[in-house]
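Q: I'd like to go over a predicted model; first the sequence, then the structure.
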Amino acid sequence: MLVSGLVVILLIAGSLAAWLHWRAHACLPQLDGAIQVAGLRAPVEVSRDARGVPHIRARSLEDAVLAQGYVTAQDRLWQMDLSRRLAQGELSEILGKRTLDLDIENRKLGLAQAADRAVPEIDAQSREVLAAYARGVNAFIASHKDRLPIEFPLLRYQPRAWREADSIGVALNMAKRLNTSWHTDLMRERLRSKLTPQLYADLFPDRSPLDHPVAEPVAGPVRVAHPEASGALPSELPSTKSSCRFATPAKHENVMLSEAKHLCYFNANAGMLRFAQHDISGQMADVDPMLATLAEPADGFDFALGSNNWVVSGAHTQSGKPLLSNDPHLSHSVPSVWYQVELEAPGLHVAGVSLPGGPLVVIGHNDRIAWGMTNTGPDVQDLYLETFKPGDPNKYLVKGRWIDAEVHEEHINVRAAVDVRLTVRATRHGPVIGEDGKYSLALKWTALQPRALAFTFLRMNQAQNWEQFKDAIRGFTGPEQNMVYADVDGNIGYYAPAWVPIRKR
């Protein structure tokens, strides 16, 4: 009996392994032969190099982008669907309670509504590009219902049709990832309430050694003029060889910063903020009771961030042509954040990386120009403390008057758990992201403002010179990027376009 039972178990395990092997291979992209793709106006050639990167050649821009949507879905459909669900606050529908907090956050922010609002405001040609990309994705979904990537059958669901707004949602995810700073505002408020003004100023200086980079290490401190000094009052900043120490004692009143003049600002910043976040749920109440509900744990909170890019004029190169290097520091993931592609069609020949779920190329080059992007990271978010009316949570105080908040209900499907009904409120400043009875916090963020989501990549991809490139990116609203540029004529350039708030103080 024991032997026969073991045989049955082995047969079941073998059958399951065989099915998984077959299922995994059945959804691999077709790399050879002809594929009938609905919506194409003419044949399109797709060849893949040794690394699997698709090179797409089409007779029209629309066909090239449609094919891009199709082949991206071949390789990354589940990643694309996760990105779409992330923006829409629908991860819990397939992943359960573990993603519920994230879904609630994005429902409160209203990323899905912002993406829907953006589509009609995009220029007609760019909107057609988004529509063509969506047609390509949907052509793949429709023709592979029984051969979808293995994650879909394992989680037992089918992807919905792709929409233009879904591509905007993917871009919004990146904007949130690169420009979320309101957590830091809360941490600063926490520290301001506990530290002396001088110590707080040391932790958050208005200048850094990186404002005055040096080509080579220097022997002593770098001396620079304080930007607010009216005379020649210098401030000493650490040289590249200086050292610093940072202490994180157990209690606030004993916080010590050794050698404050030669403070390694960023390391101290990171350590101090981690310290401020320790047991934050109780201590944030010292600033305001409701802030405690918004504080996030210190795990993963790190200021050791930063990308780099540079461009060198041909006057300083052996070839006489410019050199451009671009290294955006984004977290590692499998699959990658980026998707490499080459697109060739009348009026377009570009190669580089795209965001899975978005058309064209974000960072790359065409026949005449090259460009790169790294995050600038301006402060484009502000928090507002709103007073809501006791007994009526839908009215808040503005200049002595109670006015109606914008209110709507959200329904979040949660796999293997009870669904969640969420009341979402927004004030004149923006969505309410935290509530505690009488008080609430509203977030004002440039990405959620009217007409804040432009689509400039078509003109960027087609630009042939510096003037055309500048004209294209003037409409870029964010997240702000350090854009470096080089062209075959030897020109180099830098531009950092975005919407950045102009504050009264």
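A: Good, I have the coordinates. Residues are numbered from 1 along each chain as shown.
Q: C-alpha only now, for contacts and for neighbours.
A: Noted.
Q: my guess is residue 131 contacts residue 165, does it?
A: No. Applying CA atoms under 8 Å as the test, residue 131 and residue 165 come out as separate, 9.4 Å apart.
Q: check contacts around residue 145.
A: residue 158 (CA atoms under 8 Å, 6 or more residues apart in numbering).
Q: show me where the stretch 1-150 of the chain has its strands.
A: Using DSSP state E, counting those that start in this stretch, the strands found in the stretch 1-150 of the chain span residues 45-48, 54-57.
Q: what residues does the first one touch?
A: It refers to strand 45-48. So strand 45-48 is contacted by 31, 54-58 (CA under 8 Å, 6+ apart).
Q: so which bits of it are buried?
A: The neighbour-count check on strand 45-48 (16 or more other CA atoms under 10 Å) flags residue 46 as buried.
Q: returning to that earlier point: just the buried residues of the contacts of strand 45-48.
A: Applying 16+ other CA under 10 Å to the contacts of strand 45-48 flags 54-58 as buried.
Q: so how far does stretch 462-469 reach from one end to the other?
A: By CA to CA, to the nearest Å, the extent of stretch 462-469 from end to end equals 8 Å.
Q: likewise stretch 37-47?
A: 16 Å.
Q: I'd like the distance from that stretch to the chain centre, please.
A: 31 Å (CA atoms, centre = their mean, to the nearest Å).
Q: what's the answer for stretch 154-168, then?
A: 19 Å.
Q: okay, now the one to match up with it:
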Amino acid sequence: MGNFINPFSGFWQNAEPLVQKFPEQTKIEGFKGKATVVYDDRLVPHIFATNDNDLAFMQGYVTAQHRLWQMEFQTHAIGGRLTEIVGESALEMDRENRRMGLPQGAKETVKQWEKSESYPMLQAYINGVNAYINHLKPKDYPLEYKLLGYAPEEWTALKTALFVKAMANTLARQDTDIEATNMLEVLGRENFDFLYPEWFPQQSPVIPIGTNGISNPLRFLPQHLQIQMLTVYLIRLCQNNPLFWVVIIGR
């Protein structure tokens, strides 16, 4: 408790001003390029970079700046390591994720990524995350680290793969086909669609309904090589709570 309430390194150091301000210029160790990050009035970061690697590096840095603890905690959870942080209360969850093979699946995914021509871009993202971690002092750690009494680890390709497995587990683990089919038979199509719509009409999508598709469709790589899409996925670190970014290459 003493470390947590220490006015020089404890939770007092995590206080934020009512109006968030960022330095106009920052020299980041390990970053040799030049990039500009502009925050709008909703704190959406707009990243301007001259090439893909600089963009990925800065996206990793800024993502860690805002979401470091969440990034780590979720990869610990899906990797079967949550007990290391919160104790035996998470032991069964760790065992379940290991039984499902999620950590092993992440290791196999990294092996495939390493064969890709796009792997340097992922490595640049990782370098950006670690550049932010390495500049932190204990007083700068996010509040959750201080509450739980541990320090951030180095970010790796394996942690990135674990996060992808976490999203796959969330989006594809549930199996309700049989139950849904039975309900459809009982209720009929009209009632079923009313009770279980494909999307909730109360939700307001980012892209309004009726908007035409993008003019230059992305060319997708094979599933195990879709590393260029990872930086887009990784910024959505809060499941069911979207984050919005703007990235621009070539300026």
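A: Sure thing, it's come through. Just so it is clear, the structure is predicted and the values come from calculations on it, not from any experiment.
Q: TM-score for the pair, please.
A: Once superposed, the chains reach a TM-score of 0.71 (TM-score structural alignment, normalised by the length of the second structure), with 219 aligned residues with a CA RMSD of 3.9 Å.
Q: and which of the contacts of strand 45-48 of the first structure is nearest residue 420 of the first structure?
A: When these are ranked by distance to residue 420 of the first structure (CA to CA), residue 54 comes first, at 41.7 Å.
Q: just give the closest residue to that closest one, not the sequence neighbours.
A: Spatial nearest neighbour of residue 54 of the first structure, excluding adjacent residues (CA to CA, 6 or more residues apart in numbering): residue 48 at 4.5 Å.
Q: what's the match for that neighbour in the second structure?
A: Using TM-score structural alignment as the criterion, residue 48 of the first structure maps onto residue 39 of the second structure.
Q: one step back: same list (the strands of the stretch 1-150 of the first structure) but as CSV, adding distance to residue 101 of the first structure.
A: Output for these, formatted as CSV (distance: least, CA to CA, whole Å):
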stretch, distance to residue 101 of the first structure
strand 45-48, 40
strand 54-57, 37
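Q: and those: which comes nearest residue 63 of the first structure?
A: strand 54-57 (8.9 Å).
Q: which outside residues touch that closest one?
A: So strand 54-57 of the first structure is contacted by 44-49, 64, 67-68, 71, 340-345 (CA under 8 Å, 6+ apart).
Q: kindly report the same for stretch 116-131 of the second structure.
A: When contacts are defined by CA under 8 Å, 6+ apart, stretch 116-131 of the second structure is touched by residues 28-31, 52-54, 56-64, 113, 154-157, 225, 227-228, 230-231.
Q: try 6 Å this time
A: Stretch 116-131 of the second structure is touched from outside by 53, 56-58, 60-61, 64, 155, 225, with contacts defined as CA atoms under 6 Å, 6 or more residues apart in numbering.
Q: from these, pick the one nearest residue 81 of the second structure.
A: residue 155 (14.9 Å).
Q: check contacts around that closest one.
A: Residue 155 of the second structure touches residue 130, counting by CA under 6 Å, 6+ apart.
Q: how about it, what's its match in the first structure?
A: By TM-score structural alignment, residue 155 of the second structure lines up with residue 162.
Q: longest helix of the first structure?
A: In the first structure, taking DSSP state H as the definition, the longest helix is helix 61-88.
Q: and that one, which stretch of the second structure?
A: Going by TM-score structural alignment: helix 61-88 of the first structure matches residues 52-79.
Q: show me what counts as buried in the matching stretch.
A: Using 16+ other CA under 10 Å as the burial criterion, the residues of stretch 52-79 of the second structure that qualify are 53-64, 68-69, 71-79.
Q: onto which residues of the first structure does the helix or strand where residue 231 of the second structure lies map?
A: Assigned by DSSP states H and E, residue 231 of the second structure belongs to helix 230-234. Alignment of helix 230-234 of the second structure against the first structure: no match, by TM-score structural alignment.
Q: which secondary structure elements does the next helix or strand after that helix contact?
A: The element immediately downstream of helix 230-234 of the second structure (helix or strand, assigned by DSSP H and E) is strand 246-249. Counting contacts by 3 or more CA pairs under 6 Å, 6 or more residues apart in numbering; DSSP states H and E, strand 246-249 of the second structure is packed against strand 45-49.
Q: angle of the strand it packs on against strand 35-39?
A: 160 degrees (axes from the mean of the first three to the mean of the last three CA atoms, to 10 degrees).
Q: how big is the offset of strand 45-49 of the second structure relative to the first structure?
A: Here the mean offset of strand 45-49 of the second structure against the first structure after fitting is 0.8 Å, by mean CA distance after the TM-score superposition for the first structure.
Q: where's residue 79 of the first structure relative to residue 344 of the first structure, distance?
A: Residue 79 of the first structure is 25 Å from residue 344 of the first structure, by CA to CA.
Q: that older thread, got the contacts of strand 45-48 of the first structure as TSV, with distance to residue 281 of the first structure columns?
A: Listed next are the contacts of strand 45-48 of the first structure as TSV, based on distance: CA to CA, whole Å:
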residue	distance to residue 281 of the first structure
31	53
54	49
55	51
56	52
57	55
58	56
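Q: of those residues, closest to residue 97 of the first structure?
A: For these, the nearest to residue 97 of the first structure is residue 54 (37.0 Å; CA to CA).
Q: counting neighbours, which bits of the helix holding residue 231 of the second structure end up buried?
A: So, applying 16+ other CA under 10 Å, buried residues of helix 230-234 of the second structure: 230-231, 234.
Q: which residue numbers in the second structure go with stretch 470-487 of the first structure?
A: Going by TM-score structural alignment: stretch 470-487 of the first structure matches no residues.
Q: stretch 126-139 of the first structure too?
A: Against the second structure, stretch 126-139 of the first structure falls on residues 118-131 (TM-score structural alignment).
Q: in a strand, the match of residue 155 of the second structure, correct?
A: No. Under DSSP: H, G, I helix; E, B strand; the rest coil, residue 162 of the first structure sits outside any strand and is assigned coil.
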